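Enquirer: The amino acid sequence is not available; the structure is as follows:
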């Protein structure tokens, strides 16, 4: 039986639109899908958009395909919600022992496990509808990610680097945009994917520092516990690898000056994150983690403007 919905979840932003406007019966499901904190959807979406924009520049398209950008946005929200629902089903006992997560809908009893499964299927069907709207090669590429998505919530029980598995899952979109444009996966897409894995590994390490003490108590693992006070060095190395791999992707795709300016601005943002980080300040860790949306949008803007600029240049030179 489902219990009464809580008015808010502890780790959601205060005054978010779900808590303010959603009907009480719907609210716990929106909270379960994390629609009260959209940062995860942004971070899942951005590699898709990067890949679409990088492919547009390589194909000398006038701009990134708006249809693909919209489809990826819908898919990111649906699949992030499905992933969070699956995570909360598996982690319901752990969530009850952690102050930041014990008010989540399943852990608190606001949503029953059977109802959560039904909601998971609903969200997955939306994601499937989006996937089937893509070219066949991209459909096959997308389906190949499901195994990684399914096992991620279990990784913190068996490995100290669950962030590496999350990196693979959240970076799959770096292949999807390119696959949708070229019907293949080429070196630039693979390099973009590898760089994105490093990026996700780093920013989720920052996020994990919020729960470092609780994780140690309940016996789950993370890179925050693994690296401890050496986290700044691990982050610096991961972010450096991210920028190098992205630069190699730009070279392989034949990107122009605007893409390189976007990458330099992105790199500067990552440098600032490492410089500001205090792993003993949970609020700052959360703020720096969330700032990766802005970093990603900066890179997307550079890639998109470069596609537009290269197309105009090709017209002018023809």
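Expert: Perfect, I can see it now. What you see is a predicted model; the values in this text were computed from it and never measured. Numbers count the residues shown, from 1 in each chain.
Enquirer: going forward, measure contacts and count neighbours with C-alpha atoms only.
Expert: Fine.
Enquirer: wait, what's in contact with residue 199?
Expert: 167, 238, 239, 242 (CA atoms under 8 Å, 6 or more residues apart in numbering).
Enquirer: Distance of it relative to residue 125?
Expert: Distance from residue 199 to residue 125, counting by CA to CA, to the nearest Å: 29 Å.
Enquirer: what do you get for residue 43?
Expert: For residue 43 relative to residue 125 (CA to CA), the value is 21 Å.
Enquirer: again with residue 271
Expert: 39 Å.
Enquirer: repeat for residue 252
Expert: With CA to CA as the criterion, residue 252 and residue 125 are 35 Å apart.
Enquirer: Looking at residue 43 and residue 125, which has the bigger crowd around it?
Expert: Taking neighbours as other CA atoms under 10 Å, residue 43 and residue 125 compare with residue 43 leading, 22 against 15.
Enquirer: Could you list which residues are in contact with the more buried one?
Expert: Contacts of residue 43 (CA under 8 Å, 6+ apart): 170, 292, 293, 296.
Enquirer: of all those, which comes closest to residue 229?
Expert: Using CA to CA, residue 292 comes nearest to residue 229 of those, at 21.5 Å.
Enquirer: Please verify my assumption that that closest one contacts residue 206.
Expert: No - with contact defined as CA atoms under 8 Å, residue 292 does not reach residue 206; the gap is 10.8 Å.
Enquirer: Which of these two has more residues huddled nearby?
Expert: Using other CA under 10 Å, the more surrounded residue of residue 292 and residue 206 is residue 206, with 28 against 22.
Enquirer: list the contacts for that one?
Expert: Per CA under 8 Å, 6+ apart, neighbours of residue 206: 224, 279, 285, 286, 288, 289.
Enquirer: what about it, which helix or strand?
Expert: Assigned by DSSP states H and E, residue 206 falls within helix 187-208.
Enquirer: got the buried residues for that helix?
Expert: Residues of helix 187-208 classed as buried: 188-208 (neighbour count, 16 or more other CA atoms under 10 Å).
Enquirer: got it, and stretch 237-252?
Expert: So for stretch 237-252, counting by 16+ other CA under 10 Å, buried means 238-250.
Enquirer: List of residues touching it?
Expert: So stretch 237-252 is contacted by 54, 187-192, 194-199, 201-202, 259-260, 263, 267, 270-271 (CA under 8 Å, 6+ apart).
Enquirer: Got another one to weigh against that:
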């Protein structure tokens, strides 16, 4: 039993919290923005646990969808489903159970959030298969990983205003940046197996597009929040986040596997920086 539990924990990447932190920080930022400050413990718990559960469920679906491809990629060949230690049925049952738990949390909010949750689930299921047909599947992932933003507004305001979609657009550029860094790690293997990724599509423009995407993310969020946060707080937050993006450039410019993977893993700190700026900004108003 202990061995099975360890395999299930490996399947949902329990030992790699950076994955769900990348989803959590923009979602919590949206909660604070929608509520003009602290959103209350109920919504904070619902969206924190819901983010962890849905990311875990997404890992199950992703590993089932990619199991034949992952066999040919050194970094993923030993994943539980790919290696056969966890069956496809087990992975799908676990993923469905986690998604149902997340839906149970959504049921404690309101009808608007419940309605949008079905769209979020559909996008999460579609993404793993987009890599077969879309030359920039990271854009699809960007929508999936950013959908906590409109759901946060729905939970607080019972509607999804234009601001939520602007923030989603900005966050999509951040996802494009860090997931392209991730794709750069596996580019050689993905070329051999015919997988489509932004790192392959962009070619030698990959680093430039990653940095431009960081810039677009920060610019869109700063413009969207310019009349909602004190300018001093916004400026310090943007400067700190931009400094991290420049640090990432030093890690990815040579396109080494180690540097690109390290840059990807550290991205959650950039998201935390923006979240902290939002929290401080509303607290100081």
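Expert: That came through, no problem. If you're wondering where the values come from, they're calculated on a predicted model, not measured in any experiment.
Enquirer: if we can go back for a sec, make CSV from the contacts of residue 199 of structure 1 and add secondary structure and distance to residue 213 of structure 1 to it.
Expert: Below are these laid out as CSV (DSSP: H, G, I helix; E, B strand; the rest coil; distance: CA to CA, whole Å):
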residue, secondary structure, distance to residue 213 of structure 1
167, helix, 23
238, helix, 23
239, helix, 25
242, helix, 28
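Enquirer: Could you identify the most distant pair in those residues?
Expert: 167 and 239 (13.0 Å).
Enquirer: Identify the residue nearest residue 152 of structure 2 in space, chain neighbours excluded?
Expert: residue 31 (5.2 Å; CA to CA, 6 or more residues apart in numbering).
Enquirer: What is the equivalent residue in structure 1 for that neighbour?
Expert: Mapped onto structure 1 by TM-score structural alignment, residue 31 of structure 2 lines up with residue 52.
Enquirer: Hmm, that match is touching residue 178, no?
Expert: Yes - judged on CA under 8 Å, residue 52 of structure 1 makes contact with residue 178 at a distance of 5.8 Å.
Enquirer: more crowded one of the two?
Expert: residue 52 (32 against 29).
Enquirer: Roughly how far does the more buried one sit from residue 139 of structure 1?
Expert: Applying CA to CA to residue 52 of structure 1 and residue 139 of structure 1 gives a distance of 15 Å.
Enquirer: swap in residue 223 of structure 1?
Expert: For residue 223 of structure 1, the distance to residue 139 of structure 1 - CA to CA - is 32 Å.
Enquirer: the more surrounded of those two?
Expert: More neighbours surround residue 223 than the other of residue 223 of structure 1 and residue 139, with 24 against 18 (other CA under 10 Å).
Enquirer: The more buried one pairs with which position in structure 2?
Expert: Looks like residue 223 of structure 1 aligns to residue 198 there (TM-score structural alignment).
Enquirer: contact partners of stretch 98-108 of structure 2?
Expert: Stretch 98-108 of structure 2 is contacted from outside by 46, 49, 50, 51, 53, 54, 56, 57, 113, 114, 117, using CA under 8 Å, 6+ apart.
Enquirer: Tell me the one of those nearest residue 9 of structure 2?
Expert: Of those, the one sitting nearest to residue 9 of structure 2 (CA to CA) turns out to be residue 56, at 9.1 Å.
Enquirer: What helix or strand is the closest one located in?
Expert: In this structure, residue 56 of structure 2 sits in helix 41-65 according to DSSP H and E.
Enquirer: Tell me the residues of structure 1 aligned with that helix.
Expert: By TM-score structural alignment, helix 41-65 of structure 2 lines up with residues 66-90 in structure 1.
Enquirer: again, but for stretch 217-224 of structure 2
Expert: Using TM-score structural alignment, stretch 217-224 of structure 2 corresponds to residues 242-249 of structure 1.
Enquirer: Have a look at how far, on average, the matching stretch is from structure 2.
Expert: With mean CA distance after the TM-score superposition for structure 1, stretch 242-249 of structure 1 departs from structure 2 by a mean of 1.3 Å once superposed.
Enquirer: now stretch 299-308 of structure 1
Expert: Looks like 1.0 Å for stretch 299-308 of structure 1 (mean CA distance after the TM-score superposition for structure 1).
Enquirer: which bit of structure 2 covers that stretch?
Expert: Under TM-score structural alignment, the match for stretch 299-308 of structure 1 is residues 274-283.
Enquirer: Kindly report the same for stretch 100-115 of structure 1.
Expert: The alignment of stretch 100-115 of structure 1 onto structure 2 (TM-score structural alignment) spans residues 75-90.
Enquirer: got the buried residues for that stretch?
Expert: For stretch 75-90 of structure 2, by 16+ other CA under 10 Å, it's 76, 77, 79, 80, 81, 82, 86, 88.
Enquirer: Among the residues you listed, name the ones in helices.
Expert: residue 88 (DSSP state H).
Enquirer: burial measure for residue 66 of structure 1, as a count.
Expert: The tally of other residues near residue 66 of structure 1 (other CA under 10 Å) stands at 10.
Enquirer: er, residue 119 of structure 1 I mean
Expert: When neighbours are counted by other CA under 10 Å, residue 119 of structure 1 comes out with 19.
Enquirer: ok so, going back, for the contacts of residue 206 of structure 1, which pairs are in contact in structure 2 too?
Expert: Retained in structure 2 by both residues aligned by TM-score structural alignment, their matches' CA atoms under 8 Å are the following of those: 224, 285, 286, 288, 289.
Enquirer: Looking at the residues you listed, which is nearest residue 67 of structure 1?
Expert: Distances from residue 67 of structure 1 to those, taken by CA to CA, are shortest for residue 289, at 28.8 Å.
Enquirer: Work out for me the element the closest one sits within.
Expert: When elements are assigned from DSSP H and E, residue 289 of structure 1 belongs to helix 282-290.
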